[in-house]
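K.L.:
coordinates only, sequence not included:
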């Protein structure tokens, strides 16, 4: 288990103040000689897959600040967990990560101004306790958040001081010398969110005049305001978010004015601190006086011009107010963060001179792990779990499928090959957390559609990430599961001495050309996962003689499937002879509209007395579950298959292979919207040989008929008998043996991967 000083947990993708404040704390911790691990929480606060904030990645280095991969064994002296809403998505690291102390930094009130709950304090506390094995203390970011926490009964412990954001600009602030009172410059900067703007036209035009002797400067976009006031005023200058450095922008602003939505509370705005530091006179809502005191001026939106007028006429002293604000901002220096760290971990000089570990070296008063035992990178992904194993390292690369097929196949392969190889996943699948839950390290690489960037840029990005991963982890074998080998991956393969394996699923639609098969010479070994319905395969791969076919590949074996009673108990379903369950698993719903088909299936199952449908939600599903039916979200689903009398399922590779292997009578509804996978061929084969029934989305009555037939116990029994005669799925172990043999041949030819 690796010991570190600080574990920081949040969603590092978020723009704005949270990431900037986190980055400054990371910088301070580095300056103190502390080691910090970063654990990502993929929260709902980001609606799409985006990279980590650049202000975070700039702080990552080889020794002091590095990402933690789920599965790494970590012991931290202090865990700092930011943004309670994000923490609900904290990965389950309960078996591998422990902390002596934990602090939840609450950056927003727990209760909204309208009385609604922003986050459940007890729920967040329970998540952190279950993940880290320690009861956290709560640290409000300022008086507004503290007040909301103090109104909630049951908060275990709230620190007596606020965890205010550090504001650590280098050098001294520029002292103002005055402003042009004939045409004051009003400004503001914030993220382009509706909550950051007033929600009434009167408040907007009062605080940010649309006429008269004022200029208004906006950094961060003004779309929410412009939609309300219907157009861009001639005296407004608008810069989009990130277009200018804040301090450069603020240098041209005399009065920084900030009012927001009536249902928003500003906890402790970093933008406000930047405005104070720059010397602007800051004008805020009255409730923020408890946070900023004399550093700012407070009024209602309708009073802004009158307040500015008092400074223009000399009733108020502009230079004095500017200086008071700068002194307030200067008080939030690096020493603030150092002091609170020391309150948990000891005096700063003790932190700098902790006793060295047995394998550490004294470098500048701190312990540095020897370089040979580190696998670090400036991109998310660091692991020392395999240090000294002596086994070759395999990078398992999967494409961005509409379902979980590519990832699940390679997870089964990783489990089978773990005695011969050290697997590390490198995937575009947003269901990648199942890999971490299985105990394997991984890197997530967003696909082009997730990043919403140009194809050419994405290919270069992918190649750079892959090349870095190969070098950083000292990879010996690349195993790719996908239909289309990416240009960047082929470039990496050509320039390296790796064993190159392509796990290429068969059963392509007849309309798909053989163009991709021409890339076979770029690989040393091509493995074709077997198909129970292989005799119905008429696609391009059926004519290819260069691949080695194995049995169907599944993620678990039949012996790992739970007995019916245990499966029902784990799923929370009643074990009652009068109650029978039907598993409904029609796929992720990311490429086809499942609503009408799903409703048809649910109606067909529910109309029979004693029969209850149970829906599934895949880890990458974008479809919403029906609130009227029991829904389960578990992986691997096959482990619980014996809880059900029969299933209604899409005929994708995984479900088809698993249910055939386990012996689950199934109504197969092929997804006709897939690009390559010929699901209907599988469904036709199952119908024709009597190991399943087939129904079609385009023929709703066929769904009713197939489900009705499955209610008949004699039909189910006949299908089970035929399923029992099928060969078992051992493809994952067969593939692992093939790769191990290819690796030994690779070495015998004098090719030693990436660690020679």
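P.N.:
That came through, no problem. No experiment lies behind these values; they were computed from the predicted model shown. Residues are numbered from 1 along each chain as shown.

K.L.:
C-alpha from now on. contacts and neighbour counts both.
P.N.:
Fine.

K.L.:
Next, residue 37: secondary structure please.
P.N.:
Classification of residue 37 using DSSP: H, G, I helix; E, B strand; the rest coil returns strand.

K.L.:
ok, now which ones touch it?
P.N.:
Contacts for residue 37 (Cα atoms under 8 Å, 6 or more residues apart in numbering) come out as 4, 6-8, 65-68.

K.L.:
One more pass at 10 Å, please.
P.N.:
Neighbouring residues of residue 37 by Cα atoms under 10 Å, 6 or more residues apart in numbering: 3-9, 26, 60, 64-69, 74, 76, 79, 382.

K.L.:
Out of these, list just those in strands.
P.N.:
3-9, 65-67, 74, 76, 79 (DSSP state E).

K.L.:
is it true that residue 94 lies in a strand?
P.N.:
No. Assessed by three-state DSSP, residue 94 does not belong to a strand; its assignment is coil.

K.L.:
Find the nearest non-adjacent residue to it, please.
P.N.:
Once flanking residues are discounted, residue 94 sits nearest to residue 131: 4.4 Å by Cα to Cα, 6 or more residues apart in numbering.

K.L.:
and what of residue 236?
P.N.:
Per Cα to Cα, 6+ apart, closest to residue 236 is residue 216, 4.7 Å.

K.L.:
sorry, back to before: measure the residue nearest to residue 94 to residue 70 for me?
P.N.:
Residue 131 is 11 Å from residue 70, where distance means Cα to Cα, to the nearest Å.

K.L.:
So which of those two has more stuff around it?
P.N.:
More neighbours surround residue 70 than the other of residue 131 and residue 70, with 28 against 18 (other Cα atoms under 10 Å).

K.L.:
Contact partners for the nearest residue to that one once chain neighbours are set aside?
P.N.:
Leaving aside its sequence neighbours, residue 70 sits nearest to residue 436 (Cα to Cα, 6+ apart; 5.2 Å). Listed by Cα under 10 Å, 6+ apart, the contact partners of residue 436 are 69-72, 91-93, 425, 442-443.

K.L.:
go on, residue 55?
P.N.:
With contacts taken as Cα under 10 Å, 6+ apart, residue 55 has the following neighbours: 12-13, 15-16, 19-24.

K.L.:
Apply 7 Å and report the result again.
P.N.:
19-20, 23 (Cα atoms under 7 Å, 6 or more residues apart in numbering).

K.L.:
Equivalent analysis for residue 585, please.
P.N.:
Taking Cα under 7 Å, 6+ apart, we find residue 585 in contact with 615-616, 648-650.

K.L.:
Out of these, who's the most crowded?
P.N.:
Looking at those with neighbours defined as other Cα under 10 Å, the largest count falls to residue 648 at 28 neighbours.

K.L.:
Confirm that it sits in a helix.
P.N.:
No. With three-state DSSP as the criterion, residue 648 is located in strand rather than a helix.

K.L.:
Quick one, which of the contacts of residue 55 are buried?
P.N.:
Those of the contacts of residue 55 that meet the buried threshold are 19-20, 23, by 16 or more other Cα atoms under 10 Å.

K.L.:
And the strands in the stretch 351-500 of the chain, which stretches?
P.N.:
Along the stretch 351-500 of the chain, counting by DSSP state E, counting those that start in this stretch, strands occupy 361-363, 366-368, 393-398, 422-427, 442-444, 477-481, 499-503.

K.L.:
try this one side by side with the last:
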């Protein structure tokens, strides 16, 4: 792999660093240059902090390559894209060759109180020993350049800065209007306390006044807690409550003041406001970055500046136009080529061709599923394995009795029994599982382990930690019924926690997400993609079902922990009264018993995966488990959902009730025979079924969870790109 620019970057940064990277990738592509990314993990964040969604989207849209672990890329320029990444705690799993290598410094080494943000003493040694290059520094602004010089690093400074860029197309210029009272003055930042001034200073520069209204996005709760009563002219919004561009369009003036100790290295939020054409009021020291494009004042002087802008339309218009012009001239994407040429070796010659070597084998992913009472965990992992495709070899190491399904689909799979089958207590079983898991890890040598289950077993966690060579990811369904502190306490053992999406997410109490920054959410995960469903005729023929009958799908779960006998009895009564209906009781491979209910129009099928056959049916009577609920809604199959309300299960009642209120399905309690009977009669009406189908079809674009997880895994574990995606 050869690149013009290779970014060694942490894709988890939440603020200006990630925004800068996003626009660098876009500008690099527009300049006709090829960019690659080596993901690193800054010690500034917890191990399982989620990846920045906007950066991932930019990587996808620009076709930027994430370098796989088994590749050794070559580049004209390599950029360590934050000073915290040149740290003894940061491990780069992939070696690279580059003609030039720089550390891009996005932050001052010290704040105004003299406190160090980064241990810079070993920068030169680490860059030389680990990456084979002398220390060269690229500050993002003159402010950072001055700070580096004050800290004895003048000798390593490159002559130019690596200034942040912005795509002006993302920030339409606000149409000028004569400013009126109250002026709408705003600011936005990530919700960090250092981004805000002290309370007395804040009420000085953002004062209570009928002439001004302040809109603030990204205010930390610790700052708000200092107020007895929030000023009546303040409107406070959560971080990323709305797109930044839209937020800025609603302002007249942008005003940014922060804590006394902070030194703003650049001020990406200011750049966004200037691109929108907003007059900006800033502390005087930021003139180093923004020259005469802004107005500068001390906090107690800021209200007088606001008043000048309000009372002088000419000043307001001139300042607005100067703001936009300044960004166009200095920070547009077209500046990237010149920026790159300054740091690339002018005497560039092609790197010598690498020696031919045997193609590295595909990386191995080991997926571990809990036993469960059904097939939910195994089904999700199979869906993810399909989405990963040929980019990796997936090995199943499962506690599910149905593991033979994975083997039948061509995957290497091993089964290990859960503790009840071995008649062991938890401590003894975890010791057993640790030994089995550790041996499997040593044998298969995975680069990634996936765990799907409600509680990661101690034996699993200890084995992966002992192995130490695999990224670990927890696929964890939400909609928890109660808080589960034991589960939450094990988050720290994982590099990522991914929660498959729930259509009923607004009803989720959030017990699975006490720290939203540690849980990545994707679309619902479907075992069978919607475009792979058989049509009605084909599905009925494959299942050997009559083509002209009204078919009712029955799928009430394993019933291992919940009694569904009453719904079954009501269904049999319904069949007695409606001779045109045939009920098809679909059992999973885990269900070994013969058919318990007898009726001449009740037939049984053992089918897996069921999803591709759903169009065979006219309606369904099902439990409201995660997979069944989302597969049925995705297939627009009219359904009566009867929740399994066992306390150990997820909140199936919420899932079914939400769907009923949205018009996707009906729902009834397993203990309410009258509601079940009435709803079966409703389902016999074809017009009513059609109305449910239409409602379900409106949920388009919500079914890509498995592919989204595969994309996240590519970035988290440096998996190769899927070759099928390039066709």
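P.N.:
Received the coordinates, thanks. Since we're looking at a predicted model, the values are computed, not measured.

K.L.:
Could I get the TM-score for this pair?
P.N.:
Remark: TM-score between the superposed chains equals 0.54 [TM-score structural alignment, normalised by the length of structure 2]; 456 aligned residues with a Cα RMSD of 4.7 Å.

K.L.:
who's in contact with residue 328 of structure 2?
P.N.:
No contacts exist for residue 328 of structure 2 under Cα under 7 Å, 6+ apart.

K.L.:
ok, now with 8 Å
P.N.:
Contacts for residue 328 of structure 2 (Cα under 8 Å, 6+ apart) come out as 168, 275.

K.L.:
List the buried residues in the helix or strand where it lies.
P.N.:
Applying DSSP states H and E as the criterion places residue 328 of structure 2 in helix 313-330. Buried residues in helix 313-330 of structure 2, counted by 16+ other Cα under 10 Å: 313, 316-317, 319-328.

K.L.:
In the ones in strands among the contacts of residue 37 of structure 1, find the pair that's most separated.
P.N.:
The distance between the two most remote of these (Cα to Cα) is 16.2 Å, for 3 and 9.

K.L.:
out of these two, which sits in the busier spot?
P.N.:
Taking other Cα under 10 Å, residue 3 of structure 1 and residue 9 do not tie; residue 9 has more neighbours (23 against 17).

K.L.:
what does the more buried one align to in structure 2?
P.N.:
Matched to structure 2 by TM-score structural alignment, residue 9 of structure 1 sits across from residue 8.

K.L.:
re earlier: closest one to residue 186 of structure 1 out of the contacts of residue 585 of structure 1, please.
P.N.:
Comparing the contacts of residue 585 of structure 1 against residue 186 of structure 1 with Cα to Cα places residue 616 closest, at 53.6 Å.

K.L.:
the helices in the stretch 351-500 of structure 1, which residues?
P.N.:
Taking DSSP state H, counting those that start in this stretch to define them, one finds helices in the stretch 351-500 of structure 1 at 405-417, 433-437, 448-451, 455-473, 487-494.

K.L.:
Any idea which of these gets closest to residue 119 of structure 1?
P.N.:
Closest approach to residue 119 of structure 1 among the helices of the stretch 351-500 of structure 1 (Cα to Cα): helix 433-437, 23.4 Å.

K.L.:
Where in structure 2 does that closest one fall?
P.N.:
Counting by TM-score structural alignment, helix 433-437 of structure 1 has no counterpart in structure 2.

K.L.:
same check, this time on stretch 718-728 of structure 1
P.N.:
The aligned range for stretch 718-728 of structure 1 in structure 2 is empty, by TM-score structural alignment.

K.L.:
Need the three-state assignment for the nearest residue to residue 603 of structure 2 once chain neighbours are set aside.
P.N.:
Spatial nearest neighbour of residue 603 of structure 2, chain neighbours left out: residue 584 (5.0 Å); criterion: Cα to Cα, 6+ apart. Of the three states, residue 584 of structure 2 takes strand under three-state DSSP.

K.L.:
how about residue 584 of structure 2, what's its partner in structure 1?
P.N.:
Checking with TM-score structural alignment, residue 584 of structure 2 has no match.

K.L.:
how deep is residue 584 of structure 2 tucked in, by neighbour count?
P.N.:
For residue 584 of structure 2, using other Cα under 10 Å, the count is 21.

K.L.:
what do you get for residue 422 of structure 2?
P.N.:
11.

K.L.:
Just give me the neighbour total for the nearest residue to residue 17 of structure 1 once chain neighbours are set aside.
P.N.:
With Cα to Cα, 6+ apart as the criterion, residue 17 of structure 1 has its nearest non-adjacent residue at 5.5 Å, and that residue is residue 270. Look at residue 270 of structure 1: counted by other Cα under 10 Å, it has 19 neighbours.

K.L.:
For residue 270 of structure 1, give me its contacts.
P.N.:
Counted by Cα under 8 Å, 6+ apart, residue 270 of structure 1 has contacts 17, 21, 165, 167.

K.L.:
Figure out which of the strands of the stretch 351-500 of structure 1 is closest to residue 33 of structure 1.
P.N.:
Distance to residue 33 of structure 1, taken as Cα to Cα, is lowest for strand 366-368 among the strands of the stretch 351-500 of structure 1, at 6.0 Å.

K.L.:
Remind me what the closest one packs against, helices and strands.
P.N.:
Using 3 or more Cα pairs under 8 Å, 6 or more residues apart in numbering; DSSP states H and E as the contact test, the elements touching strand 366-368 of structure 1 are strand 361-363.

K.L.:
just checking, what packs against the strand it packs on?
P.N.:
Using 3+ Cα pairs under 8 Å, 6+ apart, the elements in contact with strand 361-363 of structure 1 are strand 366-368.

K.L.:
Would you pull up how far the strand it packs on lies from the middle of the chain?
P.N.:
Distance of strand 366-368 of structure 1 from its chain centroid, counting by Cα atoms, centre = their mean, to the nearest Å, is 31 Å.

K.L.:
In structure 2, what stretch matches it?
P.N.:
Taking TM-score structural alignment, strand 366-368 of structure 1 hits no residues over in structure 2.

K.L.:
how about residue 301 of structure 1, what's its partner in structure 2?
P.N.:
Under the alignment (TM-score structural alignment), residue 301 of structure 1 pairs with residue 299 in structure 2.

K.L.:
Spit out the contact partners of the nearest residue to that match once chain neighbours are set aside.
P.N.:
Spatial nearest neighbour of residue 299 of structure 2, excluding adjacent residues (Cα to Cα, 6+ apart): residue 205 at 4.8 Å. Going by Cα under 8 Å, 6+ apart, residue 205 of structure 2 touches 257, 299-303.

K.L.:
Derive a ChimeraX selection command for the buried subset of those.
P.N.:
Selection of buried members from those for ChimeraX, criterion 16+ other Cα under 10 Å:
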select :257,299,302,303
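
K.L.:
list the buried ones in stretch 119-127 of structure 2?
P.N.:
So, applying 16+ other Cα under 10 Å, buried residues of stretch 119-127 of structure 2: 120, 123, 126-127.

K.L.:
Reduced to three states, what does the most centrally placed residue in structure 2 come out as?
P.N.:
A centroid search over structure 2 (Cα atoms, centre = their mean) returns residue 520, at 4.0 Å, as the residue closest to the centre. Secondary structure, three-state DSSP: residue 520 of structure 2 is strand.
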